[in-house]
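Asker: Based on what follows, work out the 3D shape:
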Amino acid sequence: MMSVTSTYPVGLSRSTGKNARLKSALAEVSIVMAPGCFDCLTAKLVANAGFGAGYITGSGLSMSALGAPDMGVISFGEIVERVMRICDSVDIPLICDADTGYGGPINVIRTVKDLERAGVSGIQIEDQAWPKKCGHEPGRKVVDVDEMVGRIKAAVDARDDSNLLIIARTDARTEFGIEVAIERALRYQEAGADVLFVESPESEEEMRRINQSIKAPTLANMVEGGRTPVFEASKLYELGYKLAIFPNSLTRMIAKQGAELMQTLKQNGATAAFSDRMVDHRGLWDLFDYPAWTDLERKFANQ
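Answerer: Here you go, the predicted structure:
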């Protein structure tokens, strides 16, 4: 019997090998840049710009899916559904913000298994108490360090692919200082975390101190207007970071540019003033692989 092989557009066929590619990239003499995305459109923008990884931002998911700030409002079920669609839409590894793991050790195990099946290549879990808050906002509370160690051990044990990265984040800096935050990160490294994420250091000196103390790969969180200085990738690499996320850069740009477009349309009744800042009809459809989809349709039509 003749076999038929087909190449399906991204969005119909989940690619393999993403986990190993991300882990391998972290071992190279460079820094991995992972801009934030919150839906298939923003993930496409990240991938098409040539980035080797992306970051599925929890705050972006909450804002775009619910119209709510990053305060633990979005449910895990809503997150998994959206994450699966985002992972299917691009052929680059994606890291997913999994907040606190959504409960005790059993919940963490389910979180890791469901997100791994959804297609992510890295899962970030933090030591905040629930309901969590944005890492650059006040009022965050952290759990006992042993509780977070249990979360990390459960996450490491739950993954099916050892190449899936477990990223441990601590939010202890703001309330307890940088030394306590580093001590916590080192405990999480001992528990098996692949990447350490000390959230919201407040100076270049603190960022350098983090990387002098931690010998595992570290993550820098670049939040425009947040608590941490925003540096370019080469500077972050010089400071010792191996991974840099820019979680809401696209969100902020879309919010500002979209607001200006809507105001212009309301005042002028037209969008012509923004035409040079838009992709045209064909450009938008091609962003989503329209030729590949039409070729696939044509292949099986009228058989």
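Asker: only C-alpha atoms for contact and neighbour calcs from this point on.
Answerer: OK.
Asker: buried set for the longest helix seen in the chain?
Answerer: Longest helix in the chain by number of residues (criterion: DSSP state H): helix 249-268. Within helix 249-268, the residues that qualify as buried by neighbour count (16 or more other Cα atoms under 10 Å) are 249-251, 261, 264.
Asker: so what does that helix touch, helix or strand wise?
Answerer: Using 3 or more Cα pairs under 8 Å, 6 or more residues apart in numbering; DSSP states H and E as the contact definition, the elements that helix 249-268 packs against are strand 32-37.
Asker: hmm, back to that, any idea how far the helix or strand following the longest helix of the chain is from the middle of the chain?
Answerer: Helices and strands here follow DSSP states H and E; after helix 249-268, the next one along the chain is helix 281-287. Computed by Cα atoms, centre = their mean, to the nearest Å, the chain-centroid distance of helix 281-287 equals 25 Å.
Asker: and if you look at stretch 123-137?
Answerer: Shown here is stretch 123-137, whose average C-alpha point lies 14 Å from the average C-alpha point of the whole chain (Cα atoms, centre = their mean).
Asker: From one end of that stretch to the other, what's the distance?
Answerer: Between the opening and closing residues of stretch 123-137 we find a distance of 22 Å, counting by Cα to Cα, to the nearest Å.
Asker: and this one, so I can compare the two:
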Amino acid sequence: MLHSTKTPAQKRAAFRERLRGGELLRLPGAFNPLSAKLIQDKGMEGVYLSGSVIAADLGLPDIGLTTLTEVAGRAGQVARVTELPVLVDADTGFGEAMNVARTVQCMEDAGVAGIHLEDQVNPKRCGHLDGKHVVPLADAVQRIRAAVQARRDPNFLIMARTDARGVSGMDEAIERAKAYADAGADAIFPEAMTDLEEFAAMRAAVDVPILANMTEFGKSELFSTAALAEVGVNLVIFPVSLLRLAMGGAERALDTITEHGTLESLVPQMQTRARLYELLDYESYSQFDSGVYDFTV
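Answerer: All right, here's what the predicted structure looks like:
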């Protein structure tokens, strides 16, 4: 009821422990707090919060227009309702080194388990689009060092994302991943890998956990969790999938209204009221309410 029963510190410690266990952790992307509750209910290991999803939810393209305040606010709303660790896309850190430091502490205050920071120039682009540019290696390393220095909870995960694969090739992506790990990054997010061999090469290059981004309509084939685990991937995100499915359903519903004037034919596809109330834990609220007001005048 209301908030998660676990503190942010407990979630972070548990996240670290599971990462050390060597299993593949699945982090579907939430598009709001309710979808985060569903992700937990379905037995996933974590929740991902995509910058692209936050931007789209605000009616904006994913080109660095969202602010730290907007992202931290949504991150806090999502983290509040789930027992799972929440990993947040913090883009380029919303600025340079000092901004990155503030971003880390704001995200800690929001209650999330960790963030990832990328090495694109600002304003950034979606990682699976062409025309990206990365900052010089020294600048990207400075962002990671600032993040590591700024965190107050040592279990807060600092993940470094590199977009170098799509800019200058796999060799530079590996070089940058090594440099970021040396700078203190707890995990590496190699963006836009094209095949399993590239994931395997990244796995061999660094000693920290690596993440696979299984986004639809991107550069990577949609590999199964079993295939990713086989090459040593530690985390997999499905960043925009639930939003795409939800918006696809919403669009079909609007078309049905236009064509038929009623949604009766789609009712079997809808989440029922009972299922919604189950996710929201209505029963606990009712019990609490009746306990507080259980008296007569």
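Asker: follow-up on the earlier one: where does the longest helix of the first structure end up in the second structure?
Answerer: Residues 241-260 of the second structure are matched to helix 249-268 of the first structure when aligned by TM-score structural alignment.
Asker: again with stretch 43-60 of the first structure
Answerer: Counting by TM-score structural alignment, stretch 43-60 of the first structure corresponds to 36-53 in the second structure.
Asker: what's the average distance of the longest helix of the first structure to the second structure?
Answerer: With mean Cα distance after the TM-score superposition for the first structure, helix 249-268 of the first structure departs from the second structure by a mean of 1.3 Å once superposed.
Asker: which residues in the first structure form strands?
Answerer: Assigned by DSSP state E, the first structure shows strands spanning 32-37, 54-56, 94-97, 122-126, 165-170, 195-198, 219-221, 243-246.
Asker: rewinding a little: let me see the residues that make contact with the longest helix of the first structure.
Answerer: Under the criterion Cα atoms under 8 Å, 6 or more residues apart in numbering, residues 35-37, 42, 60, 223-224, 270-271, 273-274 lie in contact with helix 249-268 of the first structure.
Asker: quick check: stretch 142-152 of the first structure aligns to which part of the second structure?
Answerer: Alignment note (TM-score structural alignment): stretch 142-152 of the first structure is matched to residues 134-144 of the second structure.
Asker: Which positions within the matching stretch qualify as buried?
Answerer: Quick answer for stretch 134-144 of the second structure (16+ other Cα under 10 Å): 134, 140-144.
Asker: any chance of the residues you listed in TSV, with distance to residue 161 of the second structure too?
Answerer: As requested, those are arranged in TSV below (distance: Cα to Cα, whole Å):
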residue	distance to residue 161 of the second structure
134	11
140	10
141	11
142	14
143	11
144	10
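Asker: ok, so of those, who is nearest residue 294 of the second structure?
Answerer: Distance from residue 294 of the second structure was checked for each of these by Cα to Cα. The minimum falls on residue 144, at 54.1 Å.
Asker: Tell me if I'm right that that closest one and residue 182 touch.
Answerer: No: with contact defined as Cα atoms under 8 Å, residue 144 of the second structure does not reach residue 182; the gap is 9.7 Å.
Asker: Now do the contacts for the residue nearest to the spatial centre of the first structure.
Answerer: Averaging the C-alpha coordinates of the first structure gives a centre point, and the residue nearest to it by Cα atoms, centre = their mean is residue 55 (2.0 Å). Under the criterion of Cα under 8 Å, 6+ apart, the contact partners of residue 55 of the first structure comprise 34-37, 94-97, 245-247.
Asker: again, 10 Å this time
Answerer: With contact taken as Cα atoms under 10 Å, 6 or more residues apart in numbering, residue 55 of the first structure is in contact with 33-38, 43, 46, 93-97, 120-124, 244-248.
Asker: List the buried residues in the match of stretch 43-60 of the first structure.
Answerer: Of all the residues in stretch 36-53 of the second structure, those buried under the rule 16+ other Cα under 10 Å are 36-40, 45-53.
Asker: do stretch 161-171 of the first structure as well
Answerer: By neighbour count with 16+ other Cα under 10 Å, stretch 161-171 of the first structure contains the buried residues 163-171.
Asker: Any chance of those residues in CSV with distance to residue 16 of the first structure as columns?
Answerer: Formatted as CSV, those follow (distance: Cα to Cα, whole Å):
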residue, distance to residue 16 of the first structure
163, 12
164, 12
165, 15
166, 18
167, 21
168, 24
169, 27
170, 30
171, 33
